[in-house]
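1. below: sequence and its predicted model.
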Amino acid sequence: MTLQSIDFEAKSAEELLRWSMDQYGLEAGLASSFGLEDMVLIDMIAKLDGPLTIFTLDTGRLHEETYDVMERVRSKYGLEIKTYFPNQDKVESLVREKGFFSFRESVDNRKECCYIRKVEPLNRALGELKAWITGLRRTQGVTRTDIAKVLEDADHPPLIKINPLAEWTEEQVMTYIIENNVPINILHKRNYPSIGCAPCTRPVEQGEDIRAGRWWWENPEHKECGLHNRPA
């Protein structure tokens, strides 16, 4: 059976997670930053009670509130969370040569920082997997409008990328969280719909895109860190 022979678009989020567990077991991993969508998926994974890896990237510049929700996840669900850190030598070299805020000087500098702190650790994590699961949704911004629920990841072949919440709306996410008493990052209640590194995230204003607070000094078309590049 090939991926092309399965109608993934007809499957629910829970069905896609169960398929991932059955197909790949611990070689499927949820990449979690503990945002709203990731918390929905963690709650679903805990209830399905099947084999699946959960991992996170600690960039060294996260909000204290993000660490707090990590600990609440461990306490509530009892799930193991693998943490990957950036290469210490590369971080030290970047800061020594360009300072602590080089990412605000140009898109190239920002992508360099993202690569060292996020992309390279992600590549190490994905090297242990056959499939990775994300909380990407089509309504999260202009760079994500056409994502599929399941696809071959062109950036990390031969990995399979699984987006169980691709068709979900923000309202569906919040309804699930409320109805299932899912813990969330307190920053979401302070107008942070999308949360990344502390220096690169601000609260959004009423009417702004939900990712407007990420790298707000850049053109919206550039607002990806390299973890989720738009398909060509």
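-> Looks like it came in fine. All figures in this text were calculated on a predicted structure; none of them were measured in a lab.

2. use CA for all of it now, contacts and neighbours both
-> Will do.

3. which residues are in contact with Arg18?
-> 48, 50 (C-alpha atoms under 8 Å, 6 or more residues apart in numbering).

4. right, I mislabeled it, should have said Glu27
-> Contacts of Glu27 by C-alpha under 8 Å, 6+ apart are 52-53, 128-131.

5. how close does it get to Ser20?
-> 9 Å (C-alpha to C-alpha, to the nearest Å).

6. could you do Glu14 as well?
-> For Glu14 relative to Ser20 (C-alpha to C-alpha), the value is 10 Å.

7. can you pick out the residue with more neighbours from those two?
-> Ser20 (23 against 16; other C-alpha atoms under 10 Å).

8. and Glu120, how many neighbours?
-> 19.

9. count the neighbours of Asn182 for me.
-> Asn isn't right for residue 182; it's Val. For Val182, using other C-alpha under 10 Å, the count is 16.

10. just to revisit the earlier point, give me the common contacts of Glu27 and Ser20.
-> Joint contacts of Glu27 and Ser20 (C-alpha under 8 Å, 6+ apart) are 52, 131.

11. and the two most separated of the contacts of Glu27?
-> Leu52 and Glu128 (12.5 Å; C-alpha to C-alpha).

12. more crowded one of the two?
-> A side-by-side neighbour count of Leu52 and Glu128, using other C-alpha under 10 Å, places Leu52 first with 23 against 12.

13. next, the one to line up against it:
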Amino acid sequence: MTTIPTIDLVDALASEYADKSPSEIMKLALSQQGEIAISFSGAEDVVLIDLASNLGIPFRVFSLDTGRLHPETYQFLDTVRKHYKIDIEICFPESDAVQKLVTEKGFFSFYQDEHKECCGIRKVQPLRKKLATLDGWITGQRKDQSPGTRNEIPVVQADPGFSGPGKQLIKYNPLANWSSADVWNYIRLMEIPYNPLHERGFISIGCEPCTRPVLPNQHEREGRWWWEDATHKECGLHAGNMKK
């Protein structure tokens, strides 16, 4: 195994692996010494799990349960767990924080206050707690996934959103150069599981109250937080993508 890359080596790795295949980038990530895990929720992420399983290198998977996911998503998580015979480390929000939000603002405050507060409690805080135990994480981000926020993501990067004093967290994006069509071609070719909501027009799938199907020729992220600015469809998990 190689060591976790220091900040001065990250850019060099990103350049070296910029045009390599997702499998090669995944192998790089899983070969790093330290605690590395795949973040899993959607179509891109099950591709990551399939790539990792084919490499024959031990790997970890974690997922965020916000308490507001679609029933189909919970079933999908269990399907993937059984299909690959893996454990999925489930991360939950702090119950006191959820209870305070719901008591003070109700179950659907995000329709008036925007989604950031709810996502912060249900997604970002649990992720921050999880990443504090890791040296690197592997995501299914793609450059074509969100207008204005993901079009410049590298295949390897220092994570500015979740690194802390004395600790440099590394983020690997093996599918950064793939399109949605590439992802689905792989899923069909390899006959791997996918969320049944995709068959009903859902492309980018998040929490049930904040996700809806998209129409033909709509961008996939238009189904997320559709009542807000279409160019900033991020929940905070990838805060480093947002331009200041």
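-> The structure has been received and is ready for your questions. The structure displayed is predicted, hence computed values, not measured ones.

14. now what about the TM-score between them?
-> Scored against TM-score structural alignment, normalised by the length of the first structure, the superposed chains reach a TM-score of 0.95; 228 aligned residues with a C-alpha RMSD of 1.2 Å.

15. let's see which of the contacts of Glu27 of the first structure end up in strands.
-> Counting by DSSP state E, these place 53, 131 in strands.

16. and the contacts of Glu27 of the first structure, which is closest to Ala46 of the first structure?
-> Distances from Ala46 of the first structure to the contacts of Glu27 of the first structure, taken by C-alpha to C-alpha, are shortest for Leu52, at 9.7 Å.

17. quick one, what contacts the counterpart of that closest one in the second structure?
-> Alignment note: Leu52 of the first structure maps to Phe59 in the second structure; criterion TM-score structural alignment. By C-alpha under 8 Å, 6+ apart, the contact list for Phe59 of the second structure reads 30, 36-38, 52-53.

18. for the first structure, what spans make up the strands?
-> Shown for the first structure, the strands assigned by DSSP E span residues 28-31, 53-57, 82-84, 131-133, 150-152, 160-162.

19. Provide the aligned range in the second structure for the fourth one.
-> Equivalent residues of strand 131-133 of the first structure are located at 136-138 in the second structure, counting by TM-score structural alignment.

20. list the contacts for the one residue sitting closest to the centre of the second structure?
-> In the second structure, the residue lying closest to the centroid (C-alpha atoms, centre = their mean) is Thr139, at 4.9 Å. Counting by C-alpha under 8 Å, 6+ apart, Thr139 of the second structure makes contact with 38-40, 45, 48, 171-174.

21. mean shift of the match of strand 131-133 of the first structure relative to the first structure?
-> In the superposition against the first structure, stretch 136-138 of the second structure averages 0.7 Å from its aligned positions (mean C-alpha distance after the TM-score superposition for the first structure).

22. from Glu104 of the second structure, how far out is the aligned partner of Leu122 of the first structure in the second structure?
-> By TM-score structural alignment, Leu122 of the first structure lines up with Leu127 in the second structure. For Leu127 of the second structure, the distance to Glu104 of the second structure (C-alpha to C-alpha) stands at 24 Å.

23. of the two, who's got more company?
-> Leu127 (22 against 9).

24. count of neighbours near the equivalent of Pro203 of the first structure over in the second structure?
-> Under the alignment (TM-score structural alignment), Pro203 of the first structure maps onto Pro213 of the second structure. Around Pro213 of the second structure there are 20 other residues, counting by other C-alpha under 10 Å.

25. need the strands of the first structure in CSV (columns: distance to Ser106 of the first structure).
-> Listed next are those as CSV, based on distance: least, C-alpha to C-alpha, whole Å:
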stretch, distance to Ser106 of the first structure
strand 28-31, 27
strand 53-57, 23
strand 82-84, 26
strand 131-133, 30
strand 150-152, 31
strand 160-162, 30
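
26. what sits against the aligned residue in the first structure for Lys85 of the second structure?
-> In the first structure, the residue matched to Lys85 of the second structure (TM-score structural alignment) is Gly78. Under the criterion of C-alpha under 8 Å, 6+ apart, Gly78 of the first structure has no neighbours.

27. ok, Gly78 of the first structure to Lys189 of the first structure distance?
-> Where Lys189 of the first structure is concerned, Gly78 of the first structure sits at a distance of 25 Å (C-alpha to C-alpha).

28. wait, isn't Arg117 of the first structure in contact with Tyr84?
-> No. If you go by C-alpha atoms under 8 Å, Arg117 of the first structure and Tyr84 don't touch, sitting 9.7 Å apart.
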